[in-house]
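[1] Quick one: sequence and predicted model below, then my questions.
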Amino acid sequence: MRILIVLTSHDTLGDTGRKTGFYVSEAAHPWEVFTAAGHEVDVASVRGGVPPRDGDDPADPAQHRFLSGLGETPAVDTLDPLAYDAVFFAGGHGTMWDFPDNLALSRLTREIFESGGVVAAVCHGPSALAGVTLSDGSPLVSGRRVAAFTNEEEEAVGLTSVVPFLLADRLTAEGATHVPGPGFAAQVVVDGRLVTGQNPASARDAAEAVVGLLSEVRLGDMRA
């Protein structure tokens, strides 16, 4: 099956003077899980080009392999959503500025989900779900259980007053039930074909959950 990993194109951390981008392990570890499972994986970013990155660890072999193959990426608005069986939104603080209420991301998410695909996100990646409505006008997350970077974790990293909003609060305001785990420990919530993880420690488990759901879809196709 074919999976799309989406990265942020935003590189400025508010007015702090610091740089940000996608958090490398949150893309690299899922990429490793997906490719090991035999799936085809594409990587795109909001605006295309070489996406800004944050938090990379040169000692992590998975990150090294992922970054070695990462060059220019296509912009999301140039892609056909129906070419993908799943989309995975990697986190990083940059996502808080260019993922929410993004028309191209919303269209991609809605069309993949409504065509029977899997939508997944980790850490700040669930900000891509903010503002996404289904064809009936309801928010995608309404009535669903989700995980995302918690208010307590945002406070712990000292960025509560820097990010445009608190992610858990925004998802809750759109009708989601936010299900937090212990701070900075792995926490993954699966609600139907929606998979969300709380923080970097959750990235690999979230990807494994996506692989499991795609296996169920493939088995269902074989039985049909």
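    Sure, I can see it. None of the values given here were measured: they were computed from a predicted structure.
[2] Going by C-alpha atoms from here, please, whenever you check contacts or count neighbours.
    OK.
[3] Now do the contacts for the residue nearest the centre of the chain.
    In the chain, the C-alpha closest to the average C-alpha coordinate belongs to residue 89, at a distance of 1.9 Å (C-alpha atoms, centre = their mean). When the contact criterion is C-alpha atoms under 8 Å, 6 or more residues apart in numbering, the partners of residue 89 are 5-7, 120-122, 125-126, 128.
[4] Look up how far residue 130 lies from the closest residue to it other than its chain neighbours.
    Ranked by C-alpha to C-alpha, 6 or more residues apart in numbering and with sequence neighbours excluded, the top spatial neighbour of residue 89 is residue 121, at 4.4 Å. Distance check for residue 121 against residue 130: by C-alpha to C-alpha, to the nearest Å, it reads 12 Å.
[5] Check residue 169 too.
    11 Å.
[6] Check which helices and strands the helix or strand containing residue 152 sits against.
    Under the criterion DSSP states H and E, the helix or strand holding residue 152 is helix 151-156. Secondary-structure packing of helix 151-156 (3 or more C-alpha pairs under 8 Å, 6 or more residues apart in numbering; DSSP states H and E): helix 167-173.
[7] another one to put next to it:
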Amino acid sequence: MRQHYFLRALLGACLLFCMSAPAMAIATPGDTEQIRATLTDYMEGTANGEPARLRRAFHPDFNLYAVTEADTLLVRPGRKYIADIKPGNKINRIGRILSIDIDNNAASAKVQITMPNFRIYTDYFLLLKYEGGWKIVHKSYTWKEAPKNQNRVLFVTSNQHTYGNSRLNTANHFEEIVVAYDTFRKSGLAVDFVSPNGGAIPLGYIETSNKTQKDYLYDAAFMDLLQNTLKPGQINPDDYQAIYYSGGGAAMFGVADNPDIQRIALRIHDKGGVISAICHGTAGIVNLKNSAGASIFSGRKITGFPDLFENTAADYYKTFPFSIGKEIARQGGNFVHSKHFGDNFYVVDGNFITGQDPSSTETVARKVIDTIQKMR
């Protein structure tokens, strides 16, 4: 069983989900990055009250077009739009890029802006490349009402493509993402994805013979979420009732030591939310400490992928910054695990819900749902 698991891991990790322009595009990856930077200036400039970033993103003579509720055309000068952004005035907006389509020196893009408990906007942009850079020359939008008081779960993923500084490929565990996502969404919860750097994340451990995994692998809207994960700075922790750390070898790197993700998790915990993790995802919680410097899971039962199932003599393991079980114990937690892989082993201790390996993904998600429902 253990050898089968690692064979799957090694083969699955070779399939990485890399950000790229559509196949028909003529532009270079550098153009895609420049457009992403321009759209990020728009999203963050509006959300954080930074008119200078908006002036950097838009051509000075751009116009904004929309259809009003009275079915008339609204045309708004871009200069007025930017002038209405008050410096330093932060707005609770979650922005993410849905698509970028490039053809030579022209591009179209789509961005979703979620304002929890208010509206969900879809923004459409036309961009042109001139004088060595990309500028937005046109913006249109439409919107719909956002669900009121909808509970939200924040998925934490990793941008890491290799085991440490080695050339060994690693990835986020696809099953541990899609099974939990499917369970949460079917219960009515909203889900957002965050990673240390934002943007595309590597995916592996994929089984296309599994119907759920195959369905999501070919679901363009879902895959867009993983191609355009949010940056920690775009997250308002007060919007979430739970945080979920997914696993895979990538989860061992860049997550636990990220201060912005720590801040988000601690805020969710401090307001009574759920801290959950699966398999190697448990590595992400090891540095969560309260204001007194004590681990928030001190004295709690926690599980995750144990060294019992690792090949500790292998090169991949030697890149790990720590042993999950040993580090949880060192920080005051009570690390527990089953002696058998794949037996749906999980632990619920207060608002800490953790699973040992992929087999417990659905159960962990359901326990998170149960706990959130009791919070109402």
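    Arrived safely. Just so it is clear, the model here is predicted, and its values are computed rather than measured.
[8] TM value for the aligned chains?
    In this superposition the chains share a TM-score of 0.91, using TM-score structural alignment, normalised by the length of structure 1; 218 aligned residues with a C-alpha RMSD of 1.7 Å.
[9] still on that earlier bit, with neighbour numbers in mind, choose between residue 121 and residue 130 of structure 1.
    Applying other C-alpha atoms under 10 Å to residue 121 of structure 1 and residue 130 shows that residue 121 carries more neighbours, namely 32 against 23.
[10] Helix, strand or coil: sort out that one for me.
    At residue 121 of structure 1 the chain is in strand, as set by DSSP: H, G, I helix; E, B strand; the rest coil.
[11] Might one say that it is in contact with residue 86?
    No. No contact is recorded between residue 121 of structure 1 and residue 86 when judged using C-alpha atoms under 8 Å, the distance being 10.7 Å.
[12] all helices for structure 1, in order.
    24-36, 61-68, 95-98, 103-114, 151-156, 167-173, 203-223 (DSSP state H).
[13] could I get those as a markdown table with distance to residue 78 of structure 1?
    As requested, the helices of structure 1 are arranged in a markdown table below (distance: least, C-alpha to C-alpha, whole Å):
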| stretch | distance to residue 78 of structure 1 |
| --- | --- |
| helix 24-36 | 20 |
| helix 61-68 | 22 |
| helix 95-98 | 16 |
| helix 103-114 | 9 |
| helix 151-156 | 33 |
| helix 167-173 | 27 |
| helix 203-223 | 24 |
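[14] Compare those and give me the one nearest residue 182 of structure 1.
    Of all the helices of structure 1, the one in closest proximity to residue 182 of structure 1, counting by C-alpha to C-alpha, is helix 151-156 (9.3 Å).
[15] buried stuff in the closest one?
    By neighbour count with 16 or more other C-alpha atoms under 10 Å, helix 151-156 of structure 1 contains the buried residues 151-154.
[16] quick one: it to structure 2 mean distance?
    Superposed on structure 2, helix 151-156 of structure 1 shows a mean distance of 2.3 Å to its aligned residues (mean C-alpha distance after the TM-score superposition for structure 1).
[17] Quick one: distance of stretch 157-173 of structure 1 to the chain centre.
    Relative to the centre of its chain, stretch 157-173 of structure 1 is centred 16 Å away, using C-alpha atoms, centre = their mean, to the nearest Å.
[18] what residues does it touch?
    Identification of contacts with stretch 157-173 of structure 1 by C-alpha under 8 Å, 6+ apart yields 13-16, 93, 96-97, 124, 126-127, 129-130, 141, 147-151, 154, 177-178.
[19] May I have the residues that are in contact with the residue in structure 2 that residue 210 of structure 1 lines up against?
    With TM-score structural alignment as the criterion, the equivalent of residue 210 of structure 1 in structure 2 is residue 368. Each residue near residue 368 of structure 2 by C-alpha under 8 Å, 6+ apart is listed here: 242, 274, 276, 353.
[20] In PyMOL, select just the buried ones from those.
    The command below creates a PyMOL selection of those among those that count as buried (16+ other C-alpha under 10 Å):
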select buried, resi 242+274+276+353
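[21] From the contacts of residue 368 of structure 2, pick the one nearest residue 340 of structure 2.
    Using C-alpha to C-alpha as the measure, the one of the contacts of residue 368 of structure 2 that approaches residue 340 of structure 2 most closely is residue 353, at 19.2 Å.
[22] Can you give me the separation between the counterpart of the closest one in structure 1 and residue 119 of structure 1?
    Here residue 353 of structure 2 is matched to residue 195 in structure 1, going by TM-score structural alignment. Residue 195 of structure 1 sits 6 Å away from residue 119 of structure 1, going by C-alpha to C-alpha.
[23] What's the match for the residue nearest to the centre of structure 1 in structure 2?
    Using TM-score structural alignment, the partner of residue 89 of structure 1 in structure 2 is residue 245.
[24] ok, for residue 12 of structure 2, nearest residue in space, not its chain neighbours?
    Take residue 12 of structure 2 and drop its neighbours on the chain: the residue closest to it by C-alpha to C-alpha, 6+ apart is residue 205, 3.9 Å away.
[25] Out of the helices of structure 1, the one nearest residue 77 of structure 1 is which?
    Relative to residue 77 of structure 1, the nearest member of those by C-alpha to C-alpha is helix 103-114, separated by 5.3 Å.
[26] name the helices or strands packed onto the closest one?
    On the basis of 3+ C-alpha pairs under 8 Å, 6+ apart, helix 103-114 of structure 1 makes packing contacts with strand 86-89, strand 118-122.
[27] Please work out which residues of structure 2 line up with it.
    Mapped onto structure 2 using TM-score structural alignment, helix 103-114 of structure 1 covers residues 259-270.
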